[in-house]
Structures are given as C-alpha cells and as structure tokens.
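Engineer: Model the following, please.
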Amino acid sequence: MSFGKGSHLHLIDGSAFIFRAYHALPPLTRKSDGLPIGAVAGFCNMLWKYVTDERGSDAPTHAAVIFDHSAKTFRNEIYPAYKANRPELPEDLRPQFPLTRDATRAFNIASIETEGYEADDIIAALSCKARDAGGRVTIVSSDKDLMQLIGNGVTMLDPIKGKDIGPDEVVEKFGVGPDRVIDVQALAGDSVDNVPGAPGIGIKTAAQLINEYGDLETLLERAGEIKQPKRRQTLIDNADQIRISKQLVTLDCDTPLDFTLESLEMQEPVADQLLTFLAEMEFRTLTNRVAERLGAEAPAVVSAPPSEAPAAPAALPIDTASYETVTDMAALEAWIAAIRDTGHVAIDTETTSLDEMQAELAGICLAVAPGKACYVPVGHVEGGDDLFGQTQRVAGQLPMDEVLAALKPVLEDPAILKIGQNLKYDWKILARHGIRMAPVADTMLMSYALNAGTHNHGMDELAERYLGHRTIPIKDLIGSGKSQITFAQVPIDKAAPYAAEDADVTLRLWQHFAPMLPSERVTTVYETLERPMVPVLAGMEMAGIRIDGDVLKRMSNAFAQKLAQLEDEIHALAGEKFNVGSPKQLGEILFDKMGMAGGKTGKTGAYSTSADVLEDLAAEGHDLPARILDWRQVSKLKSTYTDALPTYVNPDTKRVHTSYSIAGAQTGRLASTDPNLQNIPVRSDEGRRIREAFIATPGHKLVSLDYSQIELRILAHVADIPALKQAFRDGIDIHAMTASQMFNVPVEGMDPMIRRRAKAINFGVIYGISGFGLSRNLRIPRAEAQAFIDTYFERFPEIRAYMARTVADAKAEGSVRTLFGRRINTPGINQSGPAAGGARRAAINAPIQGAAADIIRRAMIRMPAAIAHLPATMLLQVHDELVFEVEDGAVDELISVARDVMENAADPAVKLSVPLVVDAGQGMNWAEAH
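Structural biologist: The predicted structure follows:
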C-alpha cells in the first residue's frame, strides 16, 4: 500500500512504553531460568491493547515502534555532558531491552532504531516524511520533547491518559506554539537530559521572552535591550551555551532512514509467531487471551523452575499505618530507652535536598525492631505559595535542638549500633548538627560486599528483591518537575508513614544481610574495607577544597579563544566553514569531500565520527581529524570544568564539596560526583592547568601522595613474575627493564621511543589490550603492535598463565577475588560472541584494579588517626592519589606520616612480594603538588 493522502501513520515511543511498563509493575522473573521479564510483560500487554483498540475511521494504516539504539548519540559529540546525569539502568531492566524488540516483531509491527540517533529523531524524520507525502501522523507518546513536531497533520496521543495533544495543549505546556518550543527549551534547559540552557530562566520566563522578541536569535541579538540587569547579563554571558542547547533539543528531520514509509504498513499479528513468543516468555494469561482473539490453539506454557533456582522471597507484611509520630518529649524518651534496651537502632533523616551540605533537616526516623518504627518531625513548614515564598513552621513539632540534644548521647554511644541505608548521607546531616555517629552499619554496603555487579543497591530495589515489599514512592509525596515540593512541605500525617518505613525496611535488610556476610566469606571485606569508609569519606566531603574562580574564568576565556582558533584551523583544512560540533556535517567533509578511508555505519547510512574513528584517521597522518579531536577535548574541558566548577561552590563554606560513591564500581574503586574531581585529565597541558585552580587556604599547602605504578606491582605479585618483582625491589626503571627484556637492548642509553613502547605494553596488558589497541596508542602498524605483545608474553610467560588461571576461576565460580577477599562478580564470562571478550578482559583486570582500590581504602581508613596530631586534613582521593591540606610548618611531617601509612597499607593482611612506593609533592595549588 503506497503512502500518501488518506494514510495515517502511528509512531509509538517504544522507550516510553518500556519504562512505563517497568515502573508500573512489580518485578517478575521467568520461572524456568530466572530471566527478568516484568517490563516485557507490561510492554506486551500495552502492545496488545494498542493493536486491539477499536479506532474506527481514525485507525492507522501504517505503524512502527521506535526505540533508542544506545545511550551515546551525535549530541554527546556536540556537548559531552549531554544526559550525563542520567542514572544507570537497573540491572534487571537491561536484559529486557532486546526482548521488547523481539516482542514488537512478534506482534508484526515494525521495530526501528538507528545508531547515533535518539528515538525522538527517528520519530521526527518519519513525521516530516509522512507529512510531506500528504499523510497524517499520530505520535503515541506524552514526551514533551516531541511537541515541537505538532502541526500540519502531526498530533500526539498520550497513551496512558488517552488524551490527544495538539497545538492548544502545547501552548498550555510551554506558553508558545509548537514552532517555538525549541526556542523555549533552549532557554530553559533540561536538568533531566543535562541541557544547560540559561541559568535561572525557566519555562515561564523563556516563553515570555520568546513571545516578546519573536524567536531565539532575535532575542540573543537584542539581549542588550532587556531592562532587568540580571536577566540581560545571563543571556549575554550564556549566548553560546544557549545556542548549543538549541542544537541539543532540536530533533533531526534529516535522520537517515534505510526503509520506506510503505514498509510500515499495518499488518495483522501472525498467530503462530506471536503465540510462540508469548509462550517462550511464559506469559500464560496473555497467551490464552491472544489465542482466543485470533482463533488459534494456545501452546503449552512450560515453566518448571530449575532445581537450583532460589525461592522467591516471601512477601513480608509491613504495615505503615502502625508507625508512631513522635510529637512530645515523653514519647521520644521512651524510644531512646528502647534503643538502649536493644543496643541498636536503624536511623534515617528526611531533608529538603540531596545536597548534604545545604539540606535542612525535616525529621528523623527510628526503628528498633521489625514493625516498630517512628518518625520525629522537627522541620516541617507550610506556606511558600505566596508572592514572597514565606513559610511558617507547622505547629505540634518538637524543637529541633531539643530532639538532637536528646538523641546525641545514644547516637554517639559506642555500645549502640547505628544502622542505615547509604548512611554517609545521614552521617553528614547529623554531623552538621554536632552529632558524630559511631559505630555504624550500612545495608547498602552489606549488599555491595555480597552482590557487587549483580544488581543495584538502592533501598527500594533491595526491599523488593529481598523483602518482597514495594516501598512508598517519594514522588507520591513531593511530586516532580516544576511543581515538586521539598519533604519539609509534605504534611506530617503523609510524611510519617513514608519516613518510618525507611527505617523499618533498613532494619529488616540489616537482619537479612548480617548472617549472609560470614556464609559468603565477605565479613572481613565489609568490616575492614566498606563500613569504616563511611565516616572517613563523610569527613573528606565535608572538608571540601578551595577553588580560584578568577583562574577558572581566565582559563575559560583562554579555552574559548583556543576553540575559535581551532575552528579557524579546521575550516581552513576543510576548505569551507561548517558546524564543527555536527557529526553529520563532519562526516560529509571527511568522507564525501576529502575521501578519507571510512564509511557509513550499519543500515542507517550515517557516517561515524566517533573518537575511535578520528584517532585512526589521525594516526594515518590526517590533520583535520587530529584538530577535531583537539577541539572536542578543549570543548569538554570548558563545559565540564572551567565553566561548571564555580557553580559548585558552597555559599556558606566557599569551597567545593564532591561526593564519593562507595558502592559504585564493582572493583571497589570510588567514584566522585557533583562535581567529578577524578576525571580531570592530567596528560594534556590544558587538563593539568585546571588543577591550578584548586588552591590551598592561606598559610597552608596542598600535598599530593600518589602510589607509583601500583597496579604493575600487584601484577608482579599475583602473577609471580621474578624479573618484575626483582626490578621493583631494586628500584629499577620498570619500563626500561621491560624494554631491555623484550628488545634485547641495554638499559643504559636506551632510545626513549623503545621505553615508551614498553610502557604502553606494561600498562596496556593489565587491561587486556589488543594489537589493534596498541597500534592506535603508539600509532604504529597493527602487525608490529601485535608482534610487541607476542614478544611480551614470550619474555613474561607468567602473565599469560595468570590470565588463563583467572579466566578459568571466573568461569567456574562466576566471580574473582582480590588479595584482600573482595568478591567481584563476572556476569557474562560464560557467554559466547563479542561480549565474552570484554567479560574475560574485565575478569583478568578485576583482581589487580580491585586490589589497588582495596589498598588505598585501607590507607584512607587508617589515615585520620595517623594524622590526628597534625594541622592537616585529607581532602580528596583520585584513584591512586590522596590530596591533603596542611599548615605550612607541618608539610614535611605530614608527608612522612602519610607516606608510611600508604606504603604499609597492605600489611599485615597481605605480605606483598614487592614494595609499595609513594611519590609526594607539595604546592599552593594541586598542579604544583601533583
């Protein structure tokens, strides 16, 4: 059937269907093998409803379900921080994505995705093509980003509310018509997708400005005419950022498509095809319903569980109506007495913000036994809706200072265990009020020690997985988006069940996990590497570090000039001007115009201009891709650091306070966020200069202590390589020694290029580098690089033996362990295909990187006591490096004490056969110290 006038195309937002299905339904696994299928079940039910709905004359003639291909798209090359704040996918949702594609095809509906483009771009391209062909389009989604497409025969349908979305609804949402939605979004930005926009300008103000000036470019050109000084300056200072934001929010109607509209013709489901899929998924009810509707015989659904499958957790009754709200001191004293009787308490704080350094305390939750929990409100307010945002304290609450004074003795009592979920947050909140909890237990870290790499460790997921209980969603209380309120504004009668439930669930999780630690042989890991990190990291985060805003501003200006210079060079090399941040335009320049080696990727026909592609072209001697890489690096440094860091300065402390995730990477490495201070590059001059902006307080120095080649030292120990171990003991240049062993050349007078090659192999082999990867790093032919690696393994056969042994252990156990007992799970190790190679490389590297992470954790845990007598504070951890701030007169002693702690951190737990060596530096800023 040709597509034209009278045709009606339905475009279903597949990703929205998946997430709606996942969050709307309880977890579900396939009984036969434990595969998560809850989202697939919801998705199939939504599709069945869609295909069986009676629409009469409004029925679609053509339809497709559109999916996102991957997280990275061309927008990440325009703005590397795009969608950087998006949380990781839940572990049980990830394997369900390909199954939803299979489900779509089983329903006989076209399933479409395009590498490098978002689903919204495909929807835009199809909408434009269909409209131009004279047909109608209905976009089945409520996503606000798609509203820019509405008009000229394109409408939207909210599939949940069953509500049509047209131009009037767009005006209601954005204050402008569909043709100006992009301009409003560019100004307002989007915190969910990390689109920067103009600071301080929301949807309402953006709409007013666009309606007044007509369009975004006119507004930016005439920004100097705006009367409000702050708004005027915001638009002038952020004009480039706003224009980048417009690129990010603009959907691409030119997204390449490798199919025709005619191929999307609506088809009836094929009974055998659909019923076979549903039976394989073990959807018994839906299989019978579909079979009845299609007049076919329902296939048998076999769902016998495997003999070793763990039993599903029994639903544990949790009655939130039974919790107490404490509003008088007599009641609080009774709870304190119960805490002393039991010797433990689960505690949780409710606050107004996720930023512990600025959050205000709304209340405290306590639990002493399952079902025995309470909420003590101390900071709830009402009002805030008037013109001046005035609030007043809700009557009937105990005074905050009296509550904290009463709780302080038990929370600091070393005989009473304080139990929490992600307790570092609550530790910092209470520390700001003069309470330092000890000792502590953390259910998040217990789960991490037991199950790193198998699932996430948030309380909601743990409650469902291990207690069979779905917790009250926070959005039910505070809402979302522009109408979101703080927890302090939630009425106490609604806040109390939610808050006390947190403490109750945490206590039950502690009771569940505590007996598992010894049986799974991770008690020592939890007690020596996880739990003690809570107060250590909390103290570092609260200390923060100073930055010099003037230095960053000068750097930002210099980076802007550098970008302009690079753009001029790029345009000169290209022979024409083009948008350097556009992968599409760059691909046309490189491959169509200049004829460089490369090609269109996948079925889409789009060129790839990823960093890997550009690095390969640069290695072949092409200047243009090399300059593009330089431009992207400088652009990322400017947007991620020099522009962004000043926005993280705490108004009270005047310092930047990062936050460390203890239970992030499964190898035990810490992750730094808000801001990320661990990814500041040090190998480029520009990256090193950023560290100049991190400065010491007057009268102090910053001191950096950094493990020297710690992962190579651990490799020499675990693989038992005599030559490497002896070299480390003798203090020999390990890279020169390796080069001498490999290439039969003397160490004395060695060509620096030969040493560089040995260094690249030394570090690369830890990560399972291939000949292809080494050739790219060294910019040498692939055959030559592979020959180097082959020679390396001939000279050090112990490394190959270690790799084979580690992979075999991982396949047999499903995990590997570090020298200190940390268990690192290795999902996918027994798979076949391309993914298996990555799983094997991860398994080989995990014991080495994990041991390095364990060693610096051990050093950090011992450090506060070791330097307590010194006027010094530990501020930062950056993988193998610790950064301190210390008074000028105590620098040498701090270096001596801290170095001793770090170099002996492995003992007595592990007697390393090679010495640990720590390099130290000092200076007025981090660059000087490192």
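
Engineer: For the rest of this, base every contact and every neighbour count on C-alpha atoms.
Structural biologist: OK.

Engineer: Run a quick neighbour tally on the residue nearest to residue 248 when sequence neighbours are not counted.
Structural biologist: Spatial nearest neighbour of residue 248, chain neighbours left out: residue 75 (6.0 Å); criterion: Cα to Cα, 6 or more residues apart in numbering. For residue 75, the count of nearby residues is 22 (other Cα atoms under 10 Å).

Engineer: ok, residue 75 touching residue 246?
Structural biologist: No: using Cα atoms under 8 Å, residue 75 is not in contact with residue 246, being 11.0 Å away.

Engineer: any idea which element residue 374 lies in?
Structural biologist: Here residue 374 sits within strand 372-377, counting by DSSP states H and E.

Engineer: err, residue 441, not the other one
Structural biologist: Judged by DSSP H and E, residue 441 forms part of strand 440-442.

Engineer: Can you name the element that comes right after that strand?
Structural biologist: With elements assigned by DSSP H and E, the helix or strand that comes after strand 440-442 is helix 443-451.

Engineer: Who are the packing partners of that next one?
Structural biologist: Counting contacts by 3 or more Cα pairs under 8 Å, 6 or more residues apart in numbering; DSSP states H and E, helix 443-451 packs against helix 492-513, helix 516-519, strand 823-825.

Engineer: repeat that for 10 Å
Structural biologist: When contacts are defined as 3 or more Cα pairs under 10 Å, 6 or more residues apart in numbering; DSSP states H and E, helix 443-451 packs onto strand 417-420, helix 423-431, helix 459-462, helix 492-513, helix 516-519, helix 523-525, strand 823-825.

Engineer: which one is residue 424 nearest to, not counting chain neighbours?
Structural biologist: That would be residue 534: by Cα to Cα, 6+ apart, it lies 5.3 Å from residue 424.

Engineer: Here is the second sequence; please produce its structure so I can put it next to the first one:
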Amino acid sequence: MPNSPHPIAAPVAAKPLAKGDHVFLVDGSSYIFRAYHALPPLNRKSDGLQVNAVLGFCNMLWKLLRDMPPDNRPTHLAIVFDKSEATFRNTIYPQYKAQRPPAPEDLIPQFSLIREAVRAFDLPCLEQSGFEADDLIATYVREACARGASATIVSSDKDLMQLVNDCVTLYDTMKDRRIGVPEVIEKFGVPPDKVVEVQALAGDSVDNVPGVPGIGIKTAAQLINDYGDLETLLARATEIKQPKRREALIANAEQARISRQLVQLDDKVAVDVPLDELAVHEPDARKLIAFLKAMEFTTLTRRVAEYSQINPADVSADAATKSVSVSSPPPLAGEVGSRSDPGGGAATSADLFAGHEPPPQPSPASGGGSAPQTGRSRTLQNGEVFTPQQLAAARAEAARQTPVNRDGYVTLRSRAELDGWIARAFAAGQLAIEAKASSIDPLQAELCGLALALGPNEACYIPLGHRQAGDGDGLFAPQLAPDQIAEREALTALQPLLEAPGVLKIGLAIKFTAVLLAQHGITLTNADDVQLMSYALDAGRQAHGLDALAEIWLGHQTLSFGEVIGSGKNKLSFEQVPIDRATCYAAEDADVALRLWQVLKPRLVAEHMMTVYETLERPLIGVLARMERRGIAIDRQELARLSADFAKTAARLEGEIHALAGEDVNPGSPKQLGDIMFGKMGLSGGKKTKTGAWSTSASILDDLAEQGHEFPKKVLDWRQVSKLRSTYTDALPTYLNPQTGRVHTTYALAATTTGRLSSNEPNLQNIPVRTEDGRKIRRAFIATPGNKLVSADYSQIELRLLAEIADIPVLKQAFLDGLDIHAMTASEMFGVPIKDMPGEVRRRAKAINFGIIYGISAFGLANQLGIPREEAGAYIKKYFERFPGIRDYMESTKEFCRAHGFVETLFGRKCHYPDIKASNPSLRAFNERAAINARLQGTAADIIRRAMVRMEAALAAQKLSAQMLLQVHDELIFEVPEAEVEATLPVVQRVMQDAAFPAVVLSVPLHVDARAASNWDEAH
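Structural biologist: Prediction:
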C-alpha cells in the first residue's frame, strides 16, 4: 500500500527464515466461531446472505495486521484452519469431539467466504488432512525455534499453552495480553512442558477427552508436581493416600494414557507449505477492497481505502465473491462444531470489531436484549463461550453497520394503529420512549407527542398536541392539527404499557418524560436511561447528549432541534412543527436511544460498571422526578425586602467606586474597570485578553484586593450583591409555578465528573452560605403552614473520607473520639492546647484542612488567610510533615490517574481526567488537583445518592409523611408535618449515616446534623 504509514504484512515468495525472525501463526478455526457468536445476525443486503462471521473475522485480521508494533511485526505469517477429514486422534479414541453439535446453518455458507477473506488479505490459508490446526502450529513453531527465530501464536486456546517456552508466546487479542511461561503456570499450576500431563488427568469435556474421573486441574497439577510426570504417577498410584483418588487412578490408568495422546500436539507434521513460504510482504490493497466491496462491508472498505490512500470508487467489487449464494457447500468436518475457548477474554479495542471507532462497546443487534448481568463468560447452546467484553464489542460494530433510515418511521394517527404498536411492545418486553413538549419545563409544558421505538429503524411518532401554525389570534390558541389521536384516549391506551413493571422503558434523559407523564397521571416504571449509562462509563471524557453519543457510537448525525423549528421570524414552537417533520425528529430520537442502549448496556457489564449504574444512577431517576414535582415554597415578601436592601447596598457601593475612581464608571463594564485600574491607577498584575482588553476576572480582582487596593475590593462587593439580587431575589419569584405556587428546580444527574448533582432553572445549589447576605436568601425558603423544613447535612464528610481513604490514623482517631477536627489539627501542627485555643489559630487550621482537599497552593492559602506566601507555604509543608499519609495519598492518586486516565470512588465510580498528562502545565496541574479531590467528592456524592435512594422507603416504613424536597451537595431538605418532626429526625440521620453500608464499611463514622425550623436558614 503506497504511502501507508505502517505497512501491513502479507506473504510473498519464499524467503529463508533467518535467526531473529518472527513467525506469527493465527489459530483461524477458533476465530470463526468467536466472530459468529460475538456479532448479531448481519445479512448482505443484495442477496440476504448472512455474513456476521465473515465481517468479524475480517475486522480481526485488519486490526491484527494494522496495529502490529514495529518491534513486534512478523517476518512470516499464516492463518491455520482445521481440515475436513477425521484426524489421527479419532483413530486412537473414536469418541474424540464426537459430542460436538453441528455448525449453525447460517454459519455454514460463511466458511468458504472466510477462506476467501484470508486470501483477499494475501495471507496463507493453511490446512492439512489428518491433522488439526494446533498440530500444524506446533510443527511450525518447533521449526522456527530450532532455526533461531521466535514465534507468536495468536490464540488463547489452552491446548496451545503446552507450546509456550522462551521462544514461543501466545497472544490473546481479546485481552491484548501475551501469555508466557508465568501465565501458563498461573493457569495450570505447572510449567508448559507439563501441561499435557495435567490435561491427561483432568480431561476436557468440550473435546470429550476422558481423563480420570474426579480429578480436576488443581488436583492434577498437585499430583504432577509431586510425582513429576504421568507415567511415574500411574506407576506409584498405590502410594496415594486418598482412597477415592487412588482407586480412580488405578482404574483409569489406560484412559489417562489415551487422554495424554489426545492432548499432546504433533509437532512433526510433514507440512505441505514450508515455513520459508510464509514470508510477508505488502498486500494488494485493491484486491482486498474488491473483496470487501463484494461483501458490502462499507465501514471496513472505507478504513482500508483511507489507510491505503485508494479511492474505493475506482475499485470494482469482486464478481466471484459477489456471486456466492446461500446454497454454499457444507462445512468441513473440522468445522462441524464450535470451538470452545474458555481462555477467551475481554476485548479492549484489540480484536474482532476494532477499527477507527471509539473503544469497543455494545450495539443495536437484531432486537437487543439486556447483556448478561455479571462479568462472567456466557455459554450458548452449542457450547461456544464468549465474554461480556466480546458482546460489547460486537454490539458496537453492529451499531455502526446499521444506518439510520428516517424514511421508515411512521406516524400513528388512529387508535387501531396505536393498539398494534402497544401489543408489539408488550410482546417485545422493551421499548424506547421519547416525549416531545411545548417547553423544557415538564411541569408546565403541553404534551405534543410521544415517540416509540421497538428496533433499529422501527420507530413511530404519536402526535397528540400539534397545532396549525398561523392559526389563532389574540387570546385564542391555534387549533389542533387534524388527524391526531385525542390525548386522553392515547394516554389511557398507553398507561398499562408505561406502568407495566415487566416492560423495560428506554430513553435518554428519561426523567423529563417521567415528570411530563406524571403530570398526566402516569407513573413510568422500569426505566433505563442511556445518558446515565454513558455517564457511569465515561464521566469526564465525553459528552452524554443524544447528538454527541449518536456521533460517537453510531457514526450518525441526528436532526438538530434548530433544523426542526427553524430560526428568526420563521421559528416555530414545537407544537407548530408540521407532524411529518416532527415524526422524523422525534422517532429518530427514540430509535437512536434504543440503539445507544444496545451499545451501552453490555459495556456496563464488560467494564464492571453495572453496580454503579444500578445502585447510584438508575434508582435516582424516580427519586428526583418526585422531588422536582414537589418543589419548595418561598416567601415573596421576604425576597422583595431583600431585593430592596441589595439595591440600596449596590447603589452605595457604586457611589464609593465613583469616588475612588475620581469619575463616573460603570462597575458592570470590564473595559471601563480595566482602564481605571491598569491605566489611570497604574495597578500592577494586569493581564490582557485575546481582544486586547484588560482582564477584570474575579481572580485578578481578588489578587489586587488581597494586596490592599480598595477599588477592586469595592468592585467585588458590588458584583456579589448585584448577583444576589439579579440571580435570586429578583429572579426566584419568576420561577413560581402558577398551579403549585412553589419553585421547582430541575436536577441533572450527568452534569459533573464526580457524580455530584447539579440544579438549574433555578439553580438552588449555588446560594452562598458563607456570607451573611447569602444566608439571608435562604430565609425566603419556607415551610408551608403546619409543617417544618428539616435540613440534614453531613458534617465534614470529605475530611472524614480523606482520613478513611488516605488512612491517616490520627485523623481517624479524632473523628472516632468526636473531637473538633480543626482544633485537633491546629494542636498537632502548632503545638497549641485544644482547650482555650485562640480562634485565629483554629481558623488557620480549618483553612488548611479544607484547602488540602482542593489542592490549595501556598499562594491561594496566603490570599485566604491574608498572610505572606512564604508563611502559607511553611504551613502546608508542616501539615504534610505532620500527616505524611496525605501527601502519599495525593501522589499515589495522581500516579494512578496518569496511568489509567481516571480515579475511582470507594463505590467504583470512575472519574476520568484525560488531560492529566497534558503538555500545558496549568491544565495538567488543574487535572491533578481535580483527580485528588474527585475520590473524596465523588465518594461523598455516591454516599448521599445512596441515602436518597433509601430515604423514601425508610420514611414510609415508619409511617412518616416527610417529603424530600431538595439536595444541595452534602445536604438534604425535607418538609415535615410539625407533629412528626421528632420522629423523623432520627430516621433521616440513620439513613444518611448508614448510607455507605453494606457496599463499603467505613472505619471513620459519618455524622449528620439535622434540625427543623420554619425556614431553610434557621434549619441549617
């Protein structure tokens, strides 16, 4: 392939094998069945021929050849298959492999195509009568080693492990793992040259090797290690102390000897193709593209063409391959049954389905179905074993191979059509659902329609509230568009389906749909959210919206909302969008969500993230939906008073700013402020933005204020009070729901890297609590008459988790003893007795304690405490000297994150920081600090999530009426009947304090402060 950066190996004319050469032998027979069972049924469009095994096999070859590192590239290479006739082993033992089932009918036509594929890659396709592929491999590697070359066997088949030595390794592409002598010893308990002895005793049920009944691998290894070899063991069997074992060995001695003959590979086969003829060269890319085009493997054709810089349009599909029909000849005898490969393991991006896509994960197969719920291999009826990793990889590839066809979507306009889809959904047991509404507020929006999807390109849209654009005048709303099912009739028909616990409902950001349906009296049950699956898997390394995920996993660009509603004066609300256009948009969303579910669900199993999703993400959908619908009451008069006070304060500060500037200046104008401070006043430390204007960011103003400059300090004060007024006191009343009279925030579960929730419309998590003005705003959040607000807050949870995770004995003991942790730290650092400790000393220790969690620098601590940077640096140094385990924790966390790209919470959540190895020092340092904090903040977020999931059931069990209204990071806010406050407080505290158990048993106790009052500020 001209100009390709990494030449792909392929055979050429004989080249004598030389010392130092590298022979690669691929166990092709096992890969046929891996490919077949890993990929769902895929049919060639032109004639319906099933080609999933061919595609998987081609992808495996492409990946293997393309990604071969320069220092490990083969000089000689071949693909080795089993041949048709029975082998010499059947003569020795007629029952050998006799129980293997016939090959699946839809695999049979693919055998010859796979051999064609090998030839299209210009690779030798080796097979020989009377011998298994393993015997040919054994012969070639023996000769390679004898001639001073090394050999790699591309397989994880345990039967080939007997060949491993200093010159031969196995390469398990499924795990991207090399198997050498240590790995063989780990598996069999003996060195490779003793593997056949162990196998002879243990037997093999898959290949029908009898062995000795009652003896497994572990016992066999112990016996061989004790006696040296099989013959010695059998000769001395009467010495065995265990009666059953002794009797079994004596009675089955001949059977053990036969078994040894069956498992011993023949390494002296008179091979038809000499080793020298396996030399590699650059293949004919046009020949390969012609084959791939004939097979209609569009994605792989594109990859090969891009790699070889050939326009695929210039290459005609191979006519002979194109003409292959479903009436292909029967399989060769060696392929009658599946090859079990218990050694097969986790696919990274290394094997059957790899390419230029993202890391392999699951896909929309033919109808989907949930992935296995454990990380174990799965065995099909014909005995083939495959892993969740392989399934995930298969689903991912199939997803990209199935184009989205919007033309196939249908609009349901009658009850009969709807009933038909409902019946099909019940039969399928799962469906994707997407609600479309008139606004982003599900509590006040009108339902425009619902989209359903049952399979790829099998989606519909049910218009319910579309209106005729341009109709209506003044007070009169536009008329409903014709040919829509009445909303109530449709929802009544759908309700049993949507509430059925036995039918899985799939969506992306499905909480919106759940809240919207709840407004119509429907409780959405048994829901899966693909956005949360993506979040559990990839938090911090990619976006989780529908458009982004469709591009990443499906290679598909979805219709954008802007394309559907238009822009400018022609912009429509969604209920005005023509129904045919709405169908394309909404049905595509449901279709893509279903495909993404089929891609991401198996990844949760394959990457061991199912527990994170099922315990920390999925259960919160319903909990948060109910919290959002409840809302919280506010005191509008209190907000009005605060707004007036803030306005007066802002006016006073503005006057002081004018006076200090010596002229009128707009405090809200960065340009004017920059010109005053760095131009007129000549203050140092100014930085210019890309536009050439002076930067007046908060950090720069903070630095100047810390240096004692009054002007930037006044600007900061003005900004704070102005923000409180505009963001809260003036804005909160506009969020009052006219039906409930309460404020309803919306929670996002997939918005942060660490698992913390975010709140928006309005954001109730950023109200300042460390300033008096911020606390005043909390006074406006009130309990309704007859109730109290209860605030339950974890006390110093991240410091407790620091003591736990970093294993700092003195901190752990302090928490166990209930000491004032900041006073204790001050005493440890500064040698000051805890009793009668000056407040300033404790304040400094507190700043250091919390600062350390967030990776504070000497500069930052100096600013916070108002002390010289050198003194702050000395404090931090002394802190680490007194608590050396904390620095060890920080360094080990950074090292782990650099190596893996993520850190883990105690509950297994992965927080990804891919930029931790960035070349930019500032970006790299930021990611290091974030990674250190993420383990603590993320674990704290997981704990409160677990508490929220358990809370409603715990309250109900005690027949308490308390309702959870808000979550603000480490705090939960409830509305509780006054008569139940005393009974509610201990239940809330118990659930929160025990939330980590039993998944994680903490040695440091969690403490929760819970108080009740008439408003949020007093309760906190």
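
Engineer: TM value for the aligned chains?
Structural biologist: Here the TM-score for the pair of chains, by TM-score structural alignment, normalised by the length of the first structure, is 0.66; 634 aligned residues with a Cα RMSD of 2.3 Å.

Engineer: returning to that earlier point: counterpart of the residue nearest to residue 424 of the first structure in the second structure?
Structural biologist: Superposed on the second structure with TM-score structural alignment, residue 534 of the first structure falls opposite residue 621.

Engineer: ok, its match - contacts?
Structural biologist: 509-512, 514-515, 527-529, 532, 747-749, 949 (Cα atoms under 10 Å, 6 or more residues apart in numbering).

Engineer: now the helix or strand harbouring residue 104 of the first structure: which residue numbers in the second structure?
Structural biologist: Per DSSP H and E: residue 104 of the first structure is located in helix 97-106. On the second structure, no counterpart of helix 97-106 of the first structure exists by TM-score structural alignment.

Engineer: cool, and stretch 217-232 of the first structure?
Structural biologist: So stretch 217-232 of the first structure is aligned with nothing, judged by TM-score structural alignment.

Engineer: What distance do you get for residue 500 of the second structure to residue 450 of the second structure?
Structural biologist: Remark: distance between residue 500 of the second structure and residue 450 of the second structure (Cα to Cα, to the nearest Å) = 17 Å.

Engineer: Those two: which is more packed in?
Structural biologist: Neighbour count, other Cα under 10 Å: between residue 500 of the second structure and residue 450, residue 450 has more, with 22 against 16.

Engineer: Test my guess that the more buried one contacts residue 464.
Structural biologist: Yes: counting by Cα atoms under 10 Å, residue 464 is a contact partner of residue 450 of the second structure at 7.8 Å.

Engineer: what touches both of the two?
Structural biologist: Common neighbours of residue 450 of the second structure and residue 464, counting by Cα under 10 Å, 6+ apart, are 436, 437, 490, 491.

Engineer: With secondary structure, neighbour count and distance to residue 914 of the second structure added, can I get those residues in CSV?
Structural biologist: Output for these, formatted as CSV (DSSP: H, G, I helix; E, B strand; the rest coil; neighbours: other Cα atoms under 10 Å; distance: Cα to Cα, whole Å):
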residue, secondary structure, neighbour count, distance to residue 914 of the second structure
436, strand, 27, 35
437, strand, 24, 37
490, helix, 20, 47
491, helix, 19, 45
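
Engineer: Which two of those have the greatest separation?
Structural biologist: Spatially, the most separated pair among those is 437 and 490, at 15.4 Å (Cα to Cα).

Engineer: And residue 1010 of the second structure, how close does it get to residue 744 of the second structure?
Structural biologist: To residue 744 of the second structure, residue 1010 of the second structure is 23 Å away according to Cα to Cα.

Engineer: I meant residue 984 of the second structure, not that one.
Structural biologist: Residue 984 of the second structure sits 23 Å away from residue 744 of the second structure, going by Cα to Cα.

Engineer: of the two, who's got more company?
Structural biologist: residue 744 (26 against 23).

Engineer: so where do the helices sit in the stretch 751-900 of the second structure?
Structural biologist: Along the stretch 751-900 of the second structure, the segments classed as helices by DSSP state H, counting those that start in this stretch run 772-778, 797-805, 809-816, 821-830, 839-853, 858-865, 869-882, 884-900.

Engineer: closest to residue 609 of the second structure out of the ones you listed?
Structural biologist: Among these, helix 884-900 comes nearest to residue 609 of the second structure, with 15.7 Å by Cα to Cα.

Engineer: what's the matching range in the first structure for the closest one?
Structural biologist: Mapping helix 884-900 of the second structure onto the first structure (TM-score structural alignment) gives residues 797-813.
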